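# sequence unknown, structure follows:
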């Protein structure tokens, strides 16, 4: 009797743990735990009982993996764990671990996790094998009966009894079905869209270098959350003043990203394509569709399209599918400095190399460049100073003085408050470097778009934070900025205004609206109206 009671209590606790991602909306009693305890207590010792216990244990270990993965995914990229999607991301997750922890520690972590899940499965299996009804068959029947009643009660509106294992398994089935249906609908949308086979030249930008710089994790929370705003808001004020002193103008707004905490490529593709792409399956579908993007638009306008991707460390076939003329990654950018944990090279080197090797060698052909900036990517350690002498950067050997600087990520990440502090400081560095680049190299034949790719993880922003990112558009020619805020009878991009500070309370439009807006603002039929510099001073 005591063994049966103890087994039931332990199973109840283990099964309730499967709903840990939904805390505190969790029941007190797992109906399956009662039923399984009672049924196995009634079974005599046999091969069938051992096989059944092993099967239940294996299934529990798998569901435990789902539960822990759900917690981690929710805290890192702000959505539920979806096995249908995550299977295609296993390699990316391992690469991230390897970059921050090293191969040995990453493998040890994976082995430890597998050991835990296998151990949980074995624990459940042994608990079920050891219970029997030889001493109290009546108690076993009572527990099994209570389990049946408890399962019936789960269909009533009450918070105390629940189906835990069934709920965890059903969630994955439902997510898989929804994702499949969503992907099929997206694929049909691309096929049915009449504009799927044509790009659209942006003739108003025909003689202009257009630079699209993605600043990693530059979400709206960096401005609106007091923990980060105390550092970032003064940086934006300084940014505005520095650029104004250099004769530059800027407008700022916010756009809603399809992702949070990771999978930056989905945000990049959404902005470039004008299509809402929030899953890996949609991304794969889009790449196979030959649907045009801003890259094609700029190519049709006469631009040399270039991708500068310092985070890419291996072959990137997707880049060829996008249609860039040239793709540069970490091993083809001539960097001779140290890697900085996950960050292969600091932003200041990326900007310096881009200017020297791409813009200054353009041979009078306008450039369209996507520049993926990564210094503000987790783990946010170490944080470098901005070098005053850009001419000294060269091949990056000057950064060797910061080799092995700062503490190890595994040490920093034990303290969430210190992680948040490093996040703000790394973003401050990224904005400072971008400002210095713009001051030196943006002119009236340059349109520089600096945009976040996504918000940082919920650990940084808190749960249920807006998914908006901050967007700055900079040029020495205010004519090119006027369409973003509206001029004459033309509407601008919702929420954009002059200056460096985005609206704190007004949500931004989708990232997918950016490309259609550029079509509207810079296509031949809608050339921006010429305005004076005085007209830009609107706060």
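That came through fine. Not measured: the values here are computed from a predicted model.
# C-alpha only now, for contacts and for neighbours.
Noted.
# which residues of the stretch 301-450 of the chain fall in strands?
Listed in chain order, the strands of the stretch 301-450 of the chain (DSSP state E, counting those that start in this stretch) span 304-309, 326-329, 367-373, 446-452.
# Can you add distance to residue 27 and mean neighbour count and give those strands back as CSV?
Output for the strands of the stretch 301-450 of the chain, formatted as CSV (distance: least, Cα to Cα, whole Å; neighbours: other Cα atoms under 10 Å):
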stretch, distance to residue 27, mean neighbour count
strand 304-309, 47, 22
strand 326-329, 50, 16
strand 367-373, 45, 25
strand 446-452, 39, 24
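# take a look at this one as well, against the first:
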């Protein structure tokens, strides 16, 4: 080893290791008090460096630096995913989402911002590993043969004191004076990888099982014959929108008005709750779960779906006479998954031909999206019934600026929304109250737009399913919120909804605490069972036995 480093460098190196070992992996523990503890790993690492020397010591230094660097980034990744999605980082599948995050940032804030983010990430990685390597070398330089005896004594005393203090609490908090958090975190991450691999095997077995029902193709969904079915995924429409005291007054009033206006037009509705497989983002997991009847709660499961021969809701309708359409204004790049679902027509962002300015991440207003669907697919008279999967985006964070709801005959090519919008403002990410207000306004816009769409003159023979894809980000919904989202089924012919009487959903547009809560993956089977004549369902079940 080289000559011992000055004492000030030794202090800095110990501080670096102390901070890295003390860094929490959950946002709720980000406080100065969390760092007022002795990580037990520190004296252990010190002792390991003391009792080794030469090449072994240098090799150990490399292992320590690389291991702590990797654990540091896993902790940071955990902080990010907990903040954005209220869940830990999934080592097996989440690294693939880094590109998605960078693309979203570039789309929302501009290419220069995205490039700057890449540079910042690379710089952080370089600085972190370099700092840990330097800190380990500096500490090792003090562990000379002359210092060996004193070092062993010092490290041993630190460990004895640390274990003696392990039950001592900081003030009235539950945090002890010492911690072994980093080691426990490492063990948990290794265990999560093993569990993830087991889950993947179980999921592949689940996909290989027989599909929902072997109902004859020509009888499937016969109760909806000649009915247009619109499956609308409302971005970030979560239970918090109706349960949070700061929001439910506005949105419950909107839903009440929604119900009144539907009744005047002769429509009927039912509402309940679904448990989404995702939280705060990754909307495609909710779409895939609803359509496939499989629980797709991570990217690995989602990707596995596309190497299977699993049928989906899209195929259920498409094989029985419906023209299947995807209306996806959020899709701005290639969408290879679309081939698996087998839509007859796809309207991605560029296909919708919106000529107005975007709304931050939101490529276009929901009203424009629905206007294009109406003009190109619903208005023509000589056509097949339509089954459309629609992804609305006006509820996407940051919820400002927002479009204004205008007369449908004024929508045109969308350029009117350059003016028909709320003012652009700088988002204050630390102002939770303001973010909640912005979120509430965006949900109010989405619901009022859908109501206005249904009230268009001549709207008949239609069933609309409105479902939230996930709860809004934890910055609005909180870390302890459930994964529940509202779902509404609206029919122009009330008789159609008698098919779901045994679901015991709440009548109207306002789900209650007593409304059923189902996992989102049951909806495909529920829809098939309800809207297929009972005799055919029994025949299919008998043939499967």
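Received, thanks. Keep in mind that what you see is a predicted model, and the values were worked out from it rather than measured.
# got the strands of the stretch 301-450 of the first structure as JSON lines, with distance to residue 397 of the first structure columns?
Compiled in JSON lines, those are given as follows (distance: least, Cα to Cα, whole Å):
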{"stretch": "strand 304-309", "distance to residue 397 of the first structure": "19"}
{"stretch": "strand 326-329", "distance to residue 397 of the first structure": "18"}
{"stretch": "strand 367-373", "distance to residue 397 of the first structure": "19"}
{"stretch": "strand 446-452", "distance to residue 397 of the first structure": "27"}
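# To residue 253 of the first structure, which of the ones you listed lies closest?
Nearest of the strands of the stretch 301-450 of the first structure to residue 253 of the first structure, taken as Cα to Cα: strand 446-452 at 9.4 Å.
# which residue numbers in the second structure go with that closest one?
Per TM-score structural alignment, the counterpart of strand 446-452 of the first structure in the second structure is residues 462-468.
# what does stretch 323-332 of the first structure give?
Across the second structure, the stretch matching stretch 323-332 of the first structure (TM-score structural alignment) is residues 342-351.
# do stretch 296-314 of the first structure as well
Matched against the second structure by TM-score structural alignment, stretch 296-314 of the first structure falls on residues 315-333.
# give me every residue that touches residue 245 of the first structure.
For residue 245 of the first structure, the contact set (Cα atoms under 8 Å, 6 or more residues apart in numbering) is empty.
# As a check, name the ranges of all strands in the stretch 151-300 of the second structure.
Counting by DSSP E, counting those that start in this stretch, the strands of the stretch 151-300 of the second structure are 178-179, 228-234, 268-275.
# In JSON lines: those, plus distance to residue 56 of the second structure.
Formatted as JSON lines, the strands of the stretch 151-300 of the second structure follow (distance: least, Cα to Cα, whole Å):
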{"stretch": "strand 178-179", "distance to residue 56 of the second structure": "28"}
{"stretch": "strand 228-234", "distance to residue 56 of the second structure": "58"}
{"stretch": "strand 268-275", "distance to residue 56 of the second structure": "53"}
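# Quick one: closest of the ones you listed to residue 208 of the second structure.
strand 268-275 (24.0 Å).
# gap between that closest one and the chain center?
Taking Cα atoms, centre = their mean, to the nearest Å, one finds the center of strand 268-275 of the second structure at 21 Å from the center of the full chain.
# ok now do the nearest residue to residue 442 of the first structure once chain neighbours are set aside, which residues does it touch?
Counting by Cα to Cα, 6 or more residues apart in numbering, residue 442 of the first structure lies nearest to residue 475, which is 6.3 Å off, once chain neighbours are set aside. Under the criterion of Cα under 8 Å, 6+ apart, the neighbours of residue 475 of the first structure are 248, 249, 250, 442, 443, 444, 445, 446, 447, 448, 481.
# redo that, cut-off 10 Å
For residue 475 of the first structure, the contacting residues are 210, 243, 247-251, 438, 442-449, 481, by Cα atoms under 10 Å, 6 or more residues apart in numbering.
# Next, find the distance separating the equivalent of it over in the second structure from residue 229 of the second structure.
In the second structure, the residue paired with residue 475 of the first structure according to TM-score structural alignment is residue 491. Counting by Cα to Cα, to the nearest Å, the gap from residue 491 of the second structure to residue 229 of the second structure is 9 Å.
# Show me what residue 18 of the second structure aligns to in the first structure.
That one, residue 18 of the second structure, aligns with residue 12 by TM-score structural alignment.
# Now do its match: how many residues are near it, please.
Residue 12 of the first structure has 20 neighbours, counted by other Cα atoms under 10 Å.
# So it belongs to a helix, correct?
Yes. Under DSSP: H, G, I helix; E, B strand; the rest coil, residue 12 of the first structure falls within a helix.
# Pretty sure it sits against residue 127.
No. With contacts counted by Cα atoms under 10 Å, residue 12 of the first structure stays clear of residue 127, the gap being 11.7 Å.
# Identify the contacts common to these two.
Taking Cα under 10 Å, 6+ apart as the contact rule, residue 12 of the first structure and residue 127 both touch 6, 37.
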